[in-house]
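Asker: Next come a sequence and a model predicted from it.
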Amino acid sequence: MVFACDRLKPGMSFPKATRLLSLRSLTSVHQQHLLPSVPTRLVPSRTLIQNEYRRPGKPRENVLPWQKIKFDFSKGLEGIKKHFALLMKEVTDPWVGPEGRPLIEHMLEQNRVVWEFRGPESLEEWTLSSDREIGGQSEIHLKLGRNHTTCFLYGTLCSAPPKDGETRYSGYCTVRSKQPLASFDRKKHHDWSSFNSLHLRVRGDGRGAHWQDVKIPFSKFFLTHRGRIQDDQHPLWLDKINTIGFTLGDDADGPFQLEIDFIGVCKDPAHTEEFAYEKYKRNPQV
């Protein structure tokens, strides 16, 4: 399931490329300004790190699973060292405090930067996807900005559906953070239960040409599934956040651009709202 939010604080404009901001949680179990000349480091699309999209009617590859495995002793040894180092960190960190920090530091924390773009390795934490996976024409790219201190999310949106006689709608681009992993590729989650707002420093592509500090309370996120708002709403599970994503799909065809400095979370003492939407059951008990 995905929690989506399309609200900002009063007086703030919404950058074109952040029409839909989503947080993925374990709730189901889950002409324009030109880009400056900057070094390019493209992020692989989702099809390169997940299962490739297979169109209806297309036969499956007749390849056995073990035939795709590439055996490399040196890489296997590096992987073992990496995972045992992560396992050691998981064991020793609780002796110090949450996430390996002193308890008093954790209790007094008001702001936390979760993602910042300060080098090529920071882009490896994100994955891109667009309607090209289903035959569309939209494009999305991610690269570092000047001096490797920001990142540029840019591309072109095209809502024309592919002429395959099957697909009726098209026109979306998405960037999503990867699922954090513990040792031996066990899934873990972001724990933001000490915070109540998402904090982003971004710059849009024309209608918001200046840097903006955007703070979105977690109480404003609502539950969706495959783009549909669900009837059974409940607050975001802040201790089990899997990923964060940005989706553009507003039928405004053409180029888009979003520059991101950092993405973090913060604790706003002035915000006391728990959940902004009505909670009810479709078949309440009498």
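Answerer: Sure, I can see it.
Asker: contacts and neighbour counts: CA atoms only from here.
Answerer: Noted.
Asker: pretty sure residue 133 is in a helix, no?
Answerer: Yes - assessed by DSSP: H, G, I helix; E, B strand; the rest coil, residue 133 belongs to a helix.
Asker: what's the burial count for it?
Answerer: Neighbour count for residue 133, taken as other CA atoms under 10 Å: 16.
Asker: That one and residue 24: what is the separation?
Answerer: Using CA to CA, to the nearest Å, residue 133 is found at 21 Å from residue 24.
Asker: Below is structure B, check it against A:
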Amino acid sequence: MFLRSSSSSLRIITSVPYYFRSANSIRSCSLLSNSNDNSHFLSSSTCLSQSQRTFMFWRANVNRELYGTPNKALATKKRQRLKKSFTQIIREGQFLRLMKDVLLPELTRWWKEMQPWDRRHEFFHNDYLVIHDFTKNEEIKKWNVRTDLDEGVGESTAELVPSGQGSVLFRGNISSKMVNQNTLYNQSGFAIMFSERLRGSFMMPAHQKGWTYFTHILLRIRGDGRFYEVRFHTPDHDHHHYADMYSMVLYTRGGPYWSTAKIPFSQFFRNNMGRISDKQFAFQPLTCTQMSISVLDAADGPFELEIAEISLVRDLRYQYDKFSYEQYTLPPYTTV
């Protein structure tokens, strides 16, 4: 049976096998029924095998998905025949324009990525690097906000606005009410602010080469008493590890006073979409492509976190502390 989805405007075709017994052999044919007008007609594949008819129906459904109608399929194939050859493209100068507009910028970016990030061998003690300065509006535009309302799960809201005092406000309202149970999420009540994902040359993920010299992340914040979560996204080329990240809890104080949170990289633990991995590894800053801050304390009500800047600092007192958690030898075939 070959069915089309109900949302499609194309007709639903049902294949019903019929068998005719003759003197020499048994032949099979297909009676096709059109669901639009309830008409029946025999297919042209009367003497074909079941596998051949299955392939024909599969090929027809693929063409309908790609082109919509047979007329569009013929028009697409006609355009493909009228495509210019590679020699003709070179003669008209289109290949040189492609090299100048597309390939040359990507090659230039790739060459810059191959160069060392800094000529110095290493940074000194207490040297720091500002990676996100929210005094500039251009930096705020590089960050986005996502809540459970965007996922169709809950009713939480959030926004990211300048405070007018050289900082950014991550504020909103958290609601743990579930409005849709048929989703991948088993709970609601979350809001996330995340930076844009770094992209390298030829659509490949970029690397934070300068982060390897530092040991801590430094956040200048003014919170509301809630606890948040700082995340470093480290997607791998394998789709199984595309959602890998390293997280650490960020505790804030209530009141009008500013505070500085200093978190070592060795305390970040590995997880995948909120699930803590059984096999832990130390965080490698080189693999980070995106950073995010989320509120996940499951407490309904308004929240507000003001951030002035995010920096990296090198503290030589922690240079021997590679990973703060114990390592276990797991049995084979375990989940990671």
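Answerer: Yep, it's here. Keep in mind the model is a prediction, meaning the values are calculated, not measured.
Asker: Tell me the counterpart of residue 275 of the first structure in the second structure.
Answerer: Under the alignment (TM-score structural alignment), residue 275 of the first structure pairs with residue 323 in the second structure.
Asker: show me what contacts its match?
Answerer: Going by CA atoms under 8 Å, 6 or more residues apart in numbering, residue 323 of the second structure touches 266-267, 281-282.
Asker: likewise residue 270 of the second structure?
Answerer: Here residue 270 of the second structure is in contact with 244-247, 276-277, 280-283 (criterion: CA under 8 Å, 6+ apart).
Asker: can you give me the helices for the second structure?
Answerer: All helices of the second structure, identified by DSSP state H, fall at 50-67, 70-81, 86-91, 94-98, 104-114, 137-140.
Asker: Can I get those in CSV including distance to residue 328 of the second structure and mean neighbour count?
Answerer: As requested, those are exported to CSV (distance: least, CA to CA, whole Å; neighbours: other CA atoms under 10 Å):
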stretch, distance to residue 328 of the second structure, mean neighbour count
helix 50-67, 49, 14
helix 70-81, 58, 12
helix 86-91, 57, 11
helix 94-98, 52, 13
helix 104-114, 36, 13
helix 137-140, 41, 14
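Asker: any chance of these in JSON lines, with distance to residue 311 of the second structure too?
Answerer: Rendered in JSON lines, the data for those read as follows (distance: least, CA to CA, whole Å):
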{"stretch": "helix 50-67", "distance to residue 311 of the second structure": "49"}
{"stretch": "helix 70-81", "distance to residue 311 of the second structure": "53"}
{"stretch": "helix 86-91", "distance to residue 311 of the second structure": "49"}
{"stretch": "helix 94-98", "distance to residue 311 of the second structure": "39"}
{"stretch": "helix 104-114", "distance to residue 311 of the second structure": "22"}
{"stretch": "helix 137-140", "distance to residue 311 of the second structure": "14"}
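Asker: What's residue 190 of the second structure aligned with over in the first structure?
Answerer: Checking TM-score structural alignment: residue 190 of the second structure goes with residue 172.
Asker: burial measure for its match, as a count.
Answerer: Residue neighbour count, defined by other CA under 10 Å, stands at 24 for residue 172 of the first structure.
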